[in-house]
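# heads up, no residue letters with this:
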């Protein structure tokens, strides 16, 4: 009976580093040498890459004879395979090098070994033969094969749904609902960078017992932050060896806790890129190891970039809209008053002594509230907001709409005395339950 041909792509579960691989080489005299590898990296159907962090003997043997044999182990099935390798080249820059370097940086951070796994170079090998190692005692019963999932069709439907929407709110919902319903990703969130790309702020989520809108993750911290820093996707198939997750994802001084699973086993994050810039990060996690595949990662990357482009387009279109002028009904203020505190040093807002938001969204809310108390204005257009120099908006003014989404959803989540509604596209309206007593910590700039 002819055994089926083994494709390198069929062994992707063996390349996740859950079970270390073994590399064997020989010297000029035929003396064997064995070393352990943390990862073997899949390049294509005929090539793999190894990080050049070997013991000197292994590196010397490879450089002299140009051949090696690696044994990889599938962490789900226990299947073992031998890969006969022919050395082709070593690289210290480029796509393969950057991908491996990013992965090592993430794993170093999650394991508490920052800076100890810096990549010197990536060695590219051609796989000349794949051989199955027959187990002396096979697993009983063997794990059931996972069903095939047509991720291209799923991604196409989600991208179509995103493209059919024109409003930023509905665009975000279409993306997250599609990932949940089409691709069965149960725990999701979208995070957007602040103006200097040092912090990511959570703006929408699915699958958690609390929303956490406004929660922050420092760029460069954890799977989410490392994805933002590198602008490259990160997939960790099994987090068993990376137990620093809780500290890595939430940061140390978060005003709003980030929602997350208590014991995640698999995490995936992809950057949202448009016009060459980071527009956000989509993050997914699961309590099951190997819940996400590299096909999932590729499909999510397509969706993330479509989401970034559609949000950018929606913001530009909202800027061009000239809303109709209508007199809103008088706010239902009754006799209630609430405390509104605004801190100039970081644009943070507290309502009745509870933290609400900071950064550009906090600055916007203070602007709206102050305008109302001084002139009674409650309706604001995107065009007007952009043109007001007192707001000190960042030079790149193509994400105002997403900042307003963050502010609006955070206000709705708090269910306090302030809300933002959208009477029409390109316009927001300030809604009150009571009247604010404004306190500014620091000297407030004068309104024009």
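Arrived safely. These numbers were taken from a predicted model, which means no experiment stands behind them.

# rest of the way, CA atoms for contacts and neighbours
Fine.

# Quick one: residues contacting residue 221.
By Cα atoms under 8 Å, 6 or more residues apart in numbering, residue 221 lies in contact with 109, 248, 249, 251.

# Show me which pair in the residues you listed is furthest apart.
Spatial extent of the contacts of residue 221 (Cα to Cα) is set by the pair 109 and 251 at 12.7 Å.

# Which one of these two is surrounded by more residues?
More neighbours surround residue 109 than the other of residue 109 and residue 251, with 23 against 17 (other Cα atoms under 10 Å).

# second one coming, line it up with the first:
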């Protein structure tokens, strides 16, 4: 049986280039000695060119310098069809779009697997495809499972309608994540916003995880999410089970950056996740955050999903920014604001505050750190010192203790994050937003404040 031969890659499924099944590259030395090596990444440049990652392979490089042709075996993970590509070496790129995309993906995987000093892309080696050959096999091919693809345009319309109808920030976020799940079939999603002054991303909300992870943070450049934010480029992992142990790697990487003994909220994550897609949210040329989705299926996301999630993410980010940047100057604290009273007959609430990183513990249980922790400690201190429970956004913005920037201070998003974190913990302290621009603090017991300068 002859193998059909062509020079176009259109016959191949894009999943052949996702790295789920490693590719094999064969080269030949000047004296005819063959050499084969496995490749983690084959990048589809166009219908007639591929790029291979040059990382470690001295022998492969020497062979190509002497004899610039090769053969590449790729496998479709959907039905295990094998293809042999005849290649002719064209050039090595150390910059440009192809190199940047390959480098970005390798850095994300390497960072998450704690091997960022080992995996370094030296160049993207571009090859012309001069032959595409289907490897024959006996028996019937197993067809891949059909992928359910919802009507993306209709889903984006629902998203636009939902966030346009939302009158407050919490409704914008809730509506956005719900539409992503119900109308766009992204069942496990998480939204991170940048805290520029700290160089961290904070989890504002999530959907479809066992734990929401609200208030969890991750440094820029760390793991897939942090690398996506730092490079401002999407990251798509086709099979995390093969490429990295994503959840464990994130936790270990964060520990390496921050130290072993610091208090942290676990990041939202899907047990057994195999596919991951993270897209950066950039507004007016500035990084705003990252939107991610995970799946237990390999090859769950493709280029279409990248485009859909970027579009949905930017619609959501623009709506959040609009509510965040709207100043609530018309709100007033009630003139007869009654002195704060403890609801019920509960034990005293012990608040421990660490100024070094603005960590807050409630009755010995870690709650949150950073700006949200600083805000909570401040309003509780004012509540105790001044005998009031209602606070205006504008007075918090002007409070020097909070050290908020004069422009785009993220106060609204931090208050929402703090409110959700308290609710998730079932805390004896609650925040309510009865009127736009006003914050009301409810405590189920007398508050005892302690500052620990350690």
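Nice, I can see it. None of the values given here were measured: they were computed from a predicted structure.

# what's the counterpart of residue 442 of structure 2 in structure 1?
Matched across to structure 1, residue 442 of structure 2 falls on residue 431, judged by TM-score structural alignment.

# quick one, helices of the stretch 251-400 of structure 1?
Ranges of helices in the stretch 251-400 of structure 1, per DSSP state H, counting those that start in this stretch, are 294-320, 360-375, 382-387, 400-414.

# Quick one: these as a markdown table, columns for mean neighbour count and distance to residue 36 of structure 1 too.
A markdown table is the format used below for these (neighbours: other Cα atoms under 10 Å; distance: least, Cα to Cα, whole Å):
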| stretch | mean neighbour count | distance to residue 36 of structure 1 |
| --- | --- | --- |
| helix 294-320 | 21 | 24 |
| helix 360-375 | 18 | 49 |
| helix 382-387 | 16 | 57 |
| helix 400-414 | 20 | 47 |
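
# May I have the secondary structure class of the residue nearest the centre of structure 2?
Nearest to the geometric centre of structure 2 sits residue 225, at 3.6 Å (Cα atoms, centre = their mean). Following DSSP: H, G, I helix; E, B strand; the rest coil, residue 225 of structure 2 is assigned to helix.

# What sits closest to it if chain neighbours are left out?
residue 278 (6.3 Å; Cα to Cα, 6 or more residues apart in numbering).

# any idea what that neighbour aligns with in structure 1?
Counting by TM-score structural alignment, the partner of residue 278 of structure 2 is residue 269.

# And for residue 269 of structure 2?
Mapped onto structure 1 by TM-score structural alignment, residue 269 of structure 2 lines up with residue 260.

# longest strand of structure 1?
Looking across structure 1 with DSSP state E, the single longest strand is strand 427-441.

# Does anything pack onto the strand or helix carrying residue 230 of structure 2? Which helices or strands?
Element membership for residue 230 of structure 2, per DSSP states H and E: helix 223-231. Packing contacts for helix 223-231 of structure 2, counted by 3 or more Cα pairs under 8 Å, 6 or more residues apart in numbering; DSSP states H and E, involve helix 97-112, strand 217-219, helix 246-258, strand 275-283, strand 286-295.

# helix or strand right after the host helix or strand of residue 161 of structure 2?
With elements taken from DSSP H and E, the one containing residue 161 of structure 2 is helix 152-165. Counting by DSSP H and E, the next helix or strand C-terminal to helix 152-165 of structure 2 is helix 169-182.
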